[in-house]
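K.L.:
Here's a sequence, model it:
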Amino acid sequence: MRVVFAGTPAPAVPALQALIDSDRHEVAAVVTRPDAPAGRGRKLVRSPVGALADEHGIEVLTPAKASDPEFLARLREIDPDCCPVVAYGALLREEALAIPRHGWINLHFSLLPAWRGAAPVQAAIRHGDEITGASTFRIVRELDAGPVFGVVTEQIRATDTAGELLERLSISGAGLLVATLDGVEDGSVRAEEQPADGVSYAPKVTVEDAKVDFTAPAAAVDRLIRAVTPEPGAWAWLGEERFKLGPVTITDEQLPPGRIEAEKRRVLVGTGTTAVALGQVQAAGKKRMAATDWARGTRIEQGDKLQ
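P.N.:
Here you go, the predicted model:
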């Protein structure tokens, strides 16, 4: 099958690599977001998907919008049978959706209809789901609502961060996407409409969403921090200084919400239930460090609180 792959960030790379390695599918081109400034020099940098395509000599299309006439004309010239999509990051309109004869097939990192939207992995961890997975579905106008071809499941581990879980899902999902395209090509798979029940939404996580509320129960604090690690990163105030926080460990100790207690081998912070032990802390403009080292350098005083 002749395909044009659409994707942008690192979690989309395993799927593109799997299609490149497939004997049954030809990646005729890649669609990705335009090069973006990065690093201290703010130099333009190719997306991870675009960089992989460059390595393999695959044509890279970077329209500012997927509705750009030049992009649509080029897509029609390529004449793909199907356009697989993984975290492309731009809205696809009817003009683009109508071009490939088998449509656009998206790999989404949830068990649809649960957690439609931009941040399904983060939402699954934050809400305490025990099982998640990935789904392949045909893209329609409504957000992540198209008929589903197949799914894979993945257990959410007690210590999983969003980054760790997404890495596993990107690998298992890559296999699912290739198998889905195999089945679409030979007619062995059919898409089934999503059930009307069980729909939930996972909007993009903002920096403000990642602020830790230490009046919440310890389990909720733990899940929030893991859900926003590595991006955008959990944070809290100590006085007028803002710190980023890595994953924590729930303890049986009792402290008032936000109260810090620095011990020789651990740093405790109170929550709405039991205290949590901080893992790593990062001050503005500095590297991450063990919480005990941070506490010594910060000179925690009795009564100090994270807020």
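K.L.:
okay, CA-based contacts and neighbour counts for the rest of this
P.N.:
Will do.
K.L.:
what are the ranges of the helices in the stretch 151-300 of the chain?
P.N.:
For the stretch 151-300 of the chain, the helices defined by DSSP state H, counting those that start in this stretch cover 162-186, 218-227, 291-298.
K.L.:
Could you tell me how many residues sit around Glu263?
P.N.:
When neighbours are defined as other Cα atoms under 10 Å, Glu263 has 11 of them.
K.L.:
residues in contact with Glu95?
P.N.:
67, 72 (Cα atoms under 8 Å, 6 or more residues apart in numbering).
K.L.:
Check which helix or strand it maps to.
P.N.:
Glu95 is located in helix 94-97, with elements delineated by DSSP states H and E.
K.L.:
And for Ile20?
P.N.:
Using DSSP H and E, Ile20 falls in helix 13-21.
K.L.:
swap in Leu52?
P.N.:
When elements are assigned from DSSP H and E, Leu52 belongs to helix 48-55.
K.L.:
so who does Ala118 touch?
P.N.:
Going by Cα under 8 Å, 6+ apart, Ala118 touches 202-204.
K.L.:
go on, Gly198?
P.N.:
113-114.
K.L.:
now Trp115
P.N.:
123-124, 199-202.
K.L.:
Quick one: buried ones out of those?
P.N.:
123-124, 201-202 (16 or more other Cα atoms under 10 Å).
K.L.:
Using CSV, lay out those residues together with distance to Pro84.
P.N.:
Formatted as CSV, these follow (distance: Cα to Cα, whole Å):
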residue, distance to Pro84
Ala123, 24
Ala124, 24
Tyr201, 22
Ala202, 22
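K.L.:
before we move on, back to that, minimum distance to Leu268: which of the helices of the stretch 151-300 of the chain has it?
P.N.:
Nearest to Leu268, of all those, is helix 291-298, at 9.3 Å by Cα to Cα.
K.L.:
elements contacting the closest one?
P.N.:
On a contact count with 3 or more Cα pairs under 8 Å, 6 or more residues apart in numbering; DSSP states H and E, helix 291-298 meets strand 267-269, strand 280-283.
K.L.:
so which of these is the most packed in?
P.N.:
Of all the helices and strands packed on helix 291-298, strand 267-269 carries the top mean neighbour count, a mean of 25, counting by mean count of other Cα atoms under 10 Å.
K.L.:
Before we compare anything, build this one as well:
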Amino acid sequence: MTRILFAGTPEVAVQPLHALCEAGGDIEVVGVLTRPDAPQGRGRKLTPSPVKKAALELGLPVIEHKPTSPEFFESLDELKPDMAAVVAYGNLLKQEALDAIAGGWYNLHFSLLPLWRGAAPVQRAIWAGDEITGATVFRIGPGLDDGPILAQSTVTIGEHETSGQLLERLSNDGALLLRSALQGLISGHITPREQEDGVYEHAAKIHPVDARIRFDVPAFATDRQIRACTPEPGAWTVLHNGDEETIKLHVIEAQIDADAQQLEPGVLAVTKKHVWVGTATYPLELLAVKAQGKKQMSAADWARGARLQAGAYCE
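P.N.:
Alright, predicted model coming up:
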């Protein structure tokens, strides 16, 4: 029996955890490593991570210590894992931690490595206009996502797919990929292969400042940015409505409308059922938005209540 420590934090890691727990055979998940409870919502109440919630429901021991602390290594001594599986854990694993589990740490990464190494591979793939992406299981080493590969799977990125929707698909597909890759490694049917050398773009984390929407670029580029930043960190713009009023407006969903009347970049056009905003080429039709201090709603409903003046624009 191979004893596995699972390391993960957000919702995208829950399905892979369940897949490993359901594997049976030579695999036993003996514990879960996750980030500590974090403040959430308006009340900033301490809330356990989705992976912690799942682990407790499964009756698994939970480790929340940093992987550099004495308490973490004490927990490893108690659990005695043979190898570790990692999905969006969120903490850096230093060499001392990597060496503490003899069988190695194996990461499920949501790109076709060596493409898009880094923190935001799904978002960057959408933003870059990639048509295909996928998932990779590899052994973690000292470098950034450059360890030897066990297995990969590919998916086509949907024309209107957001990063959240794509991550959900990859989580489901990747859960089975991770399980089969570890089973193949344990049985000896899989031999990890080194990644190809080369210079590849880095999938840097997307911060809120990066998610401010640009309308001075072609519509396809604006559309990609919005989809890449949805739901996190959230694509946003500043709405100017008259001489004094400005609000922050999140764009949740939009689509290119090549048949709409041409508009200057950022300028809004509104009817009873439609809201368009100009780009450097075709307008975008705004479908769902969330204004500062308001709930999410259809763009047409928002516009009716916003009392937009002539010349209202976004920047």
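K.L.:
Put one on top of the other, what's the TM-score?
P.N.:
Aligned and superposed, the two chains score 0.97 in TM-score terms (TM-score structural alignment, normalised by the length of the first structure); 306 aligned residues with a Cα RMSD of 1.0 Å.
K.L.:
Over in the second structure, find the residue span the helix holding Ile20 of the first structure aligns onto.
P.N.:
Aligned using TM-score structural alignment, helix 13-21 of the first structure spans residues 14-22 in the second structure.
K.L.:
I'd like the distance between Glu78 of the second structure and Arg35 of the second structure.
P.N.:
19 Å (Cα to Cα, to the nearest Å).
K.L.:
Which one of those two is surrounded by more residues?
P.N.:
Arg35 (21 against 8).
K.L.:
Could you pull up the residues touching the spatially closest residue to the more buried one that is not a sequence neighbour?
P.N.:
Nearest residue to Arg35 of the second structure in three dimensions, chain neighbours excluded: Glu64, at 5.5 Å (Cα to Cα, 6 or more residues apart in numbering). Residues near Glu64 of the second structure by Cα under 8 Å, 6+ apart: 33-36.
K.L.:
Give the aligned equivalent of Glu64 of the second structure in the first structure.
P.N.:
Match for Glu64 of the second structure (TM-score structural alignment): Thr62.
K.L.:
how close does Val30 of the first structure sit to Pro48 of the first structure?
P.N.:
11 Å.
K.L.:
out of the two, which sits in the busier spot?
P.N.:
In terms of neighbours (other Cα under 10 Å), Val30 is the more surrounded of Val30 of the first structure and Pro48; the figures are 25 against 17.
K.L.:
Could you check how far the more buried one is from Ser22 of the first structure?
P.N.:
Separation of Val30 of the first structure from Ser22 of the first structure (Cα to Cα): 16 Å.
K.L.:
Please apply the same query to Leu72 of the first structure.
P.N.:
Where Ser22 of the first structure is concerned, Leu72 of the first structure sits at a distance of 26 Å (Cα to Cα).
K.L.:
Could you check which of those two has the larger neighbour count?
P.N.:
For Leu72 of the first structure versus Ser22, neighbours defined as other Cα under 10 Å are more numerous around Leu72 (16 against 13).
K.L.:
so which strand or helix has that one?
P.N.:
Counting by DSSP H and E, Leu72 of the first structure is found in helix 69-78.
K.L.:
Equivalent analysis for Val30 of the first structure, please.
P.N.:
strand 26-31.
K.L.:
Now that strand on the second structure. Mean distance?
P.N.:
In the superposition against the second structure, strand 26-31 of the first structure averages 0.5 Å from its aligned positions (mean Cα distance after the TM-score superposition for the first structure).
K.L.:
distance between that strand and the chain's centre?
P.N.:
Strand 26-31 of the first structure sits 23 Å away from the centroid of its parent chain (Cα atoms, centre = their mean, to the nearest Å).
K.L.:
likewise stretch 234-249 of the first structure?
P.N.:
That offset, for stretch 234-249 of the first structure, works out to 22 Å (Cα atoms, centre = their mean).
K.L.:
hang on, the earlier thing: can you list contacts of the helix holding Leu72 of the first structure?
P.N.:
28, 61, 63, 66, 95-96, 99.
K.L.:
For PyMOL, what selects the buried ones among the residues you listed?
P.N.:
Applying 16+ other Cα under 10 Å to the contacts of helix 69-78 of the first structure, the buried members can be selected in PyMOL as follows:
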select buried, resi 28+61+63+66+96+99
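K.L.:
Tell me the one among the contacts of helix 69-78 of the first structure nearest to Asp182 of the first structure.
P.N.:
Closest to Asp182 of the first structure, out of all of those and judged by Cα to Cα, is Ala28, at 16.5 Å.
K.L.:
my guess is the closest one contacts Leu16, does it?
P.N.:
No: in this structure, Ala28 of the first structure is not within contact of Leu16 by Cα atoms under 8 Å, at 11.6 Å.
K.L.:
who touches Trp127 of the second structure in this structure?
P.N.:
221, 224-225, 227-228.
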